[in-house]
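> using only what follows, build the 3D model:
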Amino acid sequence: MKKIVFLLFVACMAVVTAKAWRNMPMPKLHIEGRYLVDENGNKVNLHGVAQTYSPWFNEKGKYWDNYDVDGCLNYNKRMISGVLDKGYKINVLRLHMDPYWSNNPSANNGDESDISAFNMLRFKQYFNSVFYEMAKYCESNGIYVVMRPPGVCPKEITVGDNYQKYLIKVWEYVAERLVKEGNTSIMIELANEPVKICKTDASGKKITSGASFDYFQPIVDAIRAKGCNNIIWVPGPGYQSDYRDYAVKPIIGNNIGYAVHCYPGWFGSDAEVESAENTGDVSGGGYNGFINGWHERINCVTDFAPIIVTEMDWAAKKYDCSWGKSTTGVRGGEGFGANFKFLCDYTGNVSWTVFTGLNLLAEYDDSKPDGSTFLTDPESCARPVYRWFKDYAAEWPNPTADARKLVSLELGCADNFKILPGNAIAIPVDATFADGHKSCVSATADYSISNPSVASFKNGMLLCNGVGETDVVISLTDDFGTRKEVSVHLTLTPFPLSADSFNPNIWEKGSFDEKTGTLITGKYGFGGWTYNNGLDMSDYKYLVVELYEKQNAGAEIHLFDENDYWAQNATIQIGTRTRVVEELATLKKGNGVMLNTEHIYIAGFWSYGGNPIRIKSVFLSNDKDATEAATGIGEVEALPDCGDNVIYNLRGQRVVNPTPGIYIKNGKKIVII
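Modelled structure (predicted):
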């Protein structure tokens, strides 16, 4: 067995919450590698809230209006004080320098992306009397501040455009003021929710590749040119949901992190109502969908820099108290909130804020029993976030021996997974110590992988790379040499008929029973599989689909070679057949273009909805008469025996005493004779 071992940090030495509370000095923070750290080198994650300084966002003008500076300050200070009085352990606040103050009052401007009414003199005036005053108040209460510029980005921004010049102008002034005040703790979020970032190539064509760097690097440079070395959080496109462009060309300089937004439905997460922003996601993927979307678009930068999630919340639609509509759910299962927290903790270098209005949070009472209001419903964000922030704030400054003595290690999930090739998975593992405290140690434990050809480990994620099976032993050793371990078994197959891999809600709400293979889609719905990195079918001749019985749902098989449910797709009519064998090389999309089987991103079943489709098996084969899934893994090798490595049959099942025949070993076909 080849063992892959990774550096272990015991739980009490993991990332901590900054110890900055009321009446306490605030440690100076900076960025080292992929972490936010304090002056003593402690890795830090921040947790907090957001405020916007306009009458509309401050309870719709109920308490102040008409550019009343004192009214604005009094109200918003009262809200912060109220939240702290309720026991919320917050240490960061995202401060929106709302354009209410900087726009000409007489201007009839359109939306918040319209900068035609921006007045620099007004911005300077109210930066000093409103925004900086509120920042100082936050800091006096042990709260770090992240400043956001006035307004939001237009739907499309282009390198060299007026909006880029506007941002440079705003941040140059802020940088000058921070340097003059000697303030090195206020952080900067360069822009809010860019949607599409472009630049013009040599031919005059607009392109997006490399545009994120070219747009925001000059703004960073302008800030640094003023002598300001404060921490900068850089946004990405897709409403701050996509950071793949920075993985190729990251922002250059010191103290650089990335600012992310995350709402229900984004990254494939669960949502009661589809997000108003079109981020290109297919919601309803539960834990698996969420983690793979996060891994694809966020982990590409958390591998080398910290991030802060500056907008996030969730609650049921009926409460009308949140932007995101979903439930807390359970870690590793359905719902949004618990999975969001787990991904942040697991990634290890994620700070985050909740977007819920402080007027609501200031009314929270943790002593009240669970109920059916926004503030008492544990499926809405207010209650769990309150308790999570308390957990984050628990201080272990000088851990006792008992706090370092490992008692047990437990899985927070099943011990057997069927995973799609190309996807990622995070295994919840909890350690209990002798003093009674528990810690999630998933990202910092040792991982031993029996078959490295199908899975690997990086920064807290198991990356599922091939087709086959592997055992993963996860272990933790404390300071006294006590070692505990747990194990999971992974089976990687392209079309697993398992509840944790098959998504019945790719379009419309459906259901899937893995025991009977029964899919019932929503009206005109679609269920199946999604492949973030694309599934390569090009080595196979046939797609084979077998049903237990004839279907009466108008079912069709759809294959997409673009990562977009609304893109053109290849459609295969099922009709009355219970066995469908389709030659892949002949498949065309609706526009007549040949399907590119080298990268299939979505595959599954469409139907009118309401009637069952009982799926027996789905597999790829080079033999149209095959009844088992062809592996297509490498070339056939003739070997005299099985040696000490694990052997699998062509169904991916482990075989202890194989008889002569064709099997899989170390990711390749073999013949045992």
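> when you work out contacts or count neighbours from here on, use the C-alpha atoms and nothing else.
Noted.
> centre of the chain to stretch 88-95, how far?
Mean-position distance between stretch 88-95 and its chain equals 21 Å (Cα atoms, centre = their mean, to the nearest Å).
> distance between the ends of that stretch?
18 Å (Cα to Cα, to the nearest Å).
> what residues does that stretch touch?
18, 20-21, 46-52, 84, 131, 135, 138, 142-148, 310, 353, 386, 389-390, 393 (Cα atoms under 8 Å, 6 or more residues apart in numbering).
> just the ones in helices from these, please.
Residues of these located in helices (DSSP state H): 84, 135, 138, 386, 389-390, 393.
> quick check: Ser448 touching Ile474?
Yes: using Cα atoms under 8 Å, Ser448 is in contact with Ile474, at 6.5 Å.
> more neighbours, those two?
Using other Cα atoms under 10 Å as the criterion, Ser448 and Ile474 rank with Ile474 on top: 24 against 21.
> for comparison, sequence B:
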Amino acid sequence: MKRIFTLITILCALGAGAQGVKPLPSLHTEGRWLVDKHGNQVVLHGVMDTPSNYFNGGRWEGSKALGWWDHYNDTGVTNCLAYFEKLFKGMEKAKCDVFRLHMDPAWTNDPADGYVYAGSVGQASDASGEADIKKFNPERYQKYMPQLYLKLAEMAMKYGMYVVVRPPGVCPHDLKVGDYYNQYLMYVWDVFSQQEFVKDHAGQISIELANEPVNLRNAQNQDDPKALHDYFQPIVNKIRENGFTGIIWAPGTGWQANYTSYATYPIEGDNIGYAVHDYTGWYGCSDANPDPQNKIEQFHKQVPVVDTNPIIITEVDWSPENPSAQGHYNEHNEWVQPNYGTWSTGSTSKWGKAYKAMLDYYGNISMTLSGTGCLFDIDKLLSTGNVYPAFNGLEEACGKACMDWYAEYYTVNYPHADDEAETGDFYTIESLKADQESFDLMIGDKTKILLNVLYRDGHTKDISDVATYEVDEPSVVEVKKGSIRALANGEAQVQASYTDVQGIIWKKSFVVKVTGLDLGALTALSSLSDITDQPFAIVNKESQKMFYGPENQNLDMGDPLGVINNKSISGYMFKAEAISGRDGCYLLRLMTLNGSEYSVYGKPGYLNSQPTTGWCSFILGLNNQNGEDVKDGAVWEIKYESGKGFTLKNMATGKYLKDAAPAKYDAPAYFDFLKSSVTAGIHKVERSVDNDAVYTLQGIKIATLQQWDALPRGIYIVGGKKKLK
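Sure thing, here's the model as predicted:
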């Protein structure tokens, strides 16, 4: 939902003092929104910080009883709290209303040389830095929980900020369900969620379960779309058993950039959101490619739960290139140009513009910058008591941009006092409006209903997620959380209802027409003999992936495949996946370029959900688009040459997988050949791999194994598999 700023809204908000309500109102989730007790939608903006003298620039110290580095003792607690109170005063002046607190492991680590945490058994030998939990001491964690961490949370709340709490340290690179780190997180959150202060402030304190998982597999150490759910759901269950009812933020993999599996296997329960990270170059957006629409679409592909749950971006920053500074490699082994002191390099007028467009488009995304120093100048705050944008107010950096944005956002989507009377123009609805009142969908389509109520004071509210829906033909469409899914051919009436705080029921009706690709006769692709009278065309690739279209159409790719059942399929592509328990059989699914999918056989599943080590499995494209080997990321080019058939070329190796069609192209003979070849069954063909070559994740050959030691640190593809250096 795009924010609507009206003069009436702004004046009313300013007149009421907008935010700054104390005591801090309680928050919970409704659909994809954070809301206060009255159902008003809330979006939060602030910063992250960590109570570490090192990361705090040496601005406070401990007693140094054990040496110059020892700041993490009772004296350090006093000094650290005094320092952070000054920061919180600055954050309040900078219009922050959320603070991400890292329970820094500097306090939980045992300084004794011989100490080893018993729960670290199973940790990889190369784990280092904050991913190394060998020094974690449960006694120190329990000691500094009430003395420091909860005092910081209480102090932040006193200055008008909700608190998102992150566990000590960062995730190791490779995780699997039930591993030692899974148990470590279970312990951390078990202790935290038992604290009475935490439970008493469940409406103000929320939990971010982990920081930056990278690779996460199931208990058998296999790729599994349910692994994220299975890793974090037991922790959520334990937190709820302990009586904490507040919001829990679940992370994704890929350094908190991949949430696709949650669309099918979400974290279950109430008050669930998802914590995401975003830096320049992520989600297909950078200064070199700052297209807002592309950013919006790519974010949705990687974070589809933005449609169903609140999102908070808990790390983001940027500043422009600074030739006099020093660059670095980021998590993805991509070179980051030197900048003014942020993790990522980008400009507000380019990347930042697309980033803000994404925030405003979805509306339900909160954020915290990666550090206090990314928002304002800390030393100027300490010396003057005033806030000035970081990086000397540089227009192209995140400090100046976010101070401006936070001031703008401060007057909208803010929480109201728990005991506020639900009367007056702010709570009086005048109308219910829908973006559209009819839908023409194809089977498998999923689209959002956009319903907004307009209040008398001029502000609007998206009630799509919280409205109730009645469908007269549930076999044709279903509606969940404001999203329509087309199930079968036909027409249905959908009625939405919403009851406001005054007890008035508002209603809106929709007509939904559904048509589709009627390939119901197609069951397993191992037998097509029963549909030979239907128009179809088959691309005979190494595992017999198929395109459908009119039989009498020229298969020269100049005019590919036209229509199916009077529906244009221009811009569509098919993908196939193994059917569990039926060796050699594939599920065929039609995809649009915007990510919509249509299941041809059975329910949509996950490509490569079954182990396929050593075998190819492709997403194939039309119109000379590239196909993708989803197993290892290699890029494949598909071409058709008249008289020769189709070819599939691995762009990394330059090698072809040969088409088995007759040498001389002849449509009737080609169809006869295809019918006979697929009726006999679909067979996987093992792909040869150049085991001596080293490729980038983009499929570009850059070295041989003999040159491995000379390569910079990063992730590469060797022998068809990812390899970390």
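> could you get me the TM-score between them?
The TM-score (TM-score structural alignment, normalised by the length of the first structure) is 0.57; 459 aligned residues with a Cα RMSD of 5.3 Å.
> give me the buried entries from the ones in helices among the contacts of stretch 88-95 of the first structure.
Buried residues within these, counting neighbours by 16 or more other Cα atoms under 10 Å: 84, 135, 138, 386, 389, 393.
> and the two most separated of those?
Ala135 and Tyr386 (22.6 Å; Cα to Cα).
> quick one: map Phe123 of the first structure onto the second structure.
Superposed on the second structure with TM-score structural alignment, Phe123 of the first structure falls opposite Tyr141.
> name all residues that make contact with its match.
Contacts of Tyr141 of the second structure by Cα under 8 Å, 6+ apart are 107-108.
> and it, how far is that from Thr342 of the second structure?
Taken as Cα to Cα, the span from Tyr141 of the second structure to Thr342 of the second structure is 30 Å.
> what's the residue nearest to the spatial centre of the second structure in contact with, if anything?
Centroid-nearest residue in the second structure, with Cα atoms, centre = their mean: Val303, separated by 3.2 Å. Applying Cα under 8 Å, 6+ apart to Val303 of the second structure gives the contacts 257-260.
> let's see 10 Å
252, 256-263, 274, 276, 283, 297, 311 (Cα atoms under 10 Å, 6 or more residues apart in numbering).
> show me where the stretch 51-200 of the second structure has helices.
Remark: helices assigned in the stretch 51-200 of the second structure by DSSP state H, counting those that start in this stretch are 74-93, 105-108, 138-144, 150-158, 180-193, 196-200.
> so which of the ones you listed is the most surrounded?
helix 105-108 (a mean of 23; mean count of other Cα atoms under 10 Å).
> and the helices in the first structure?
Going by DSSP H, the first structure shows helices at 69-85, 99-102, 120-126, 132-140, 162-181, 211-225, 237-240, 244-248, 286-297, 299-302, 337-347, 358-361, 382-393, 401-404.
> tell me what the longest one is packed against?
Under the contact criterion of 3 or more Cα pairs under 10 Å, 6 or more residues apart in numbering; DSSP states H and E, helix 162-181 of the first structure touches helix 120-126, helix 132-140, strand 144-148, strand 156-158, strand 187-189, helix 211-225.
> what's the mean distance for the last one versus the second structure?
In this overlay with the second structure, the average offset of helix 211-225 of the first structure from its partner residues is 0.5 Å by mean Cα distance after the TM-score superposition for the first structure.
> for that helix, buried residues please.
211-220, 222-224.
> swap in stretch 22-41 of the second structure?
24-41.
> check stretch 156-169 of the second structure too.
Buried-residue list, stretch 156-169 of the second structure, by 16+ other Cα under 10 Å: 156-169.
> pull up the gap between the aligned residue in the first structure for Tyr406 of the second structure and Val16 of the first structure, please.
Aligned by TM-score structural alignment, Tyr406 of the second structure pairs with Phe389 of the first structure. Distance from Phe389 of the first structure to Val16 of the first structure, counting by Cα to Cα: 12 Å.
> which residues do those two both contact?
Leu46.
> quick revisit: of the helices of the first structure, which is nearest Phe526 of the first structure?
Closest among the helices of the first structure, once you apply Cα to Cα, is helix 286-297, at 15.1 Å.
> give me the neighbour count for Ile484 of the second structure.
20.
> contacts only, for it.
Per Cα under 10 Å, 6+ apart, neighbours of Ile484 of the second structure: 439, 441, 444-449, 477-478, 494, 512.
> identify the farthest-apart pair in the residues you listed.
Largest pairwise distance in the contacts of Ile484 of the second structure, by Cα to Cα, is 17.3 Å, between Gly444 and Val494.
> and the two? Which one has more around it.
Gly444 (25 against 22).
> so which strand or helix has the closest residue in space to the more buried one that isn't next to it in sequence?
Once flanking residues are discounted, Gly444 of the second structure sits nearest to Tyr598: 4.6 Å by Cα to Cα, 6 or more residues apart in numbering. Element membership for Tyr598 of the second structure, per DSSP states H and E: strand 597-599.
> distance of Ala693 of the second structure from Ile702 of the second structure?
On the measure of Cα to Cα, Ala693 of the second structure and Ile702 of the second structure end up 8 Å apart.
> er, Gly444 of the second structure I mean
41 Å.
> what of Tyr469 of the second structure?
55 Å.
> who's more crowded, the two?
Tyr469 (19 against 13).
> Pro55 of the first structure -> the second structure?
Match for Pro55 of the first structure (TM-score structural alignment): Asn53.
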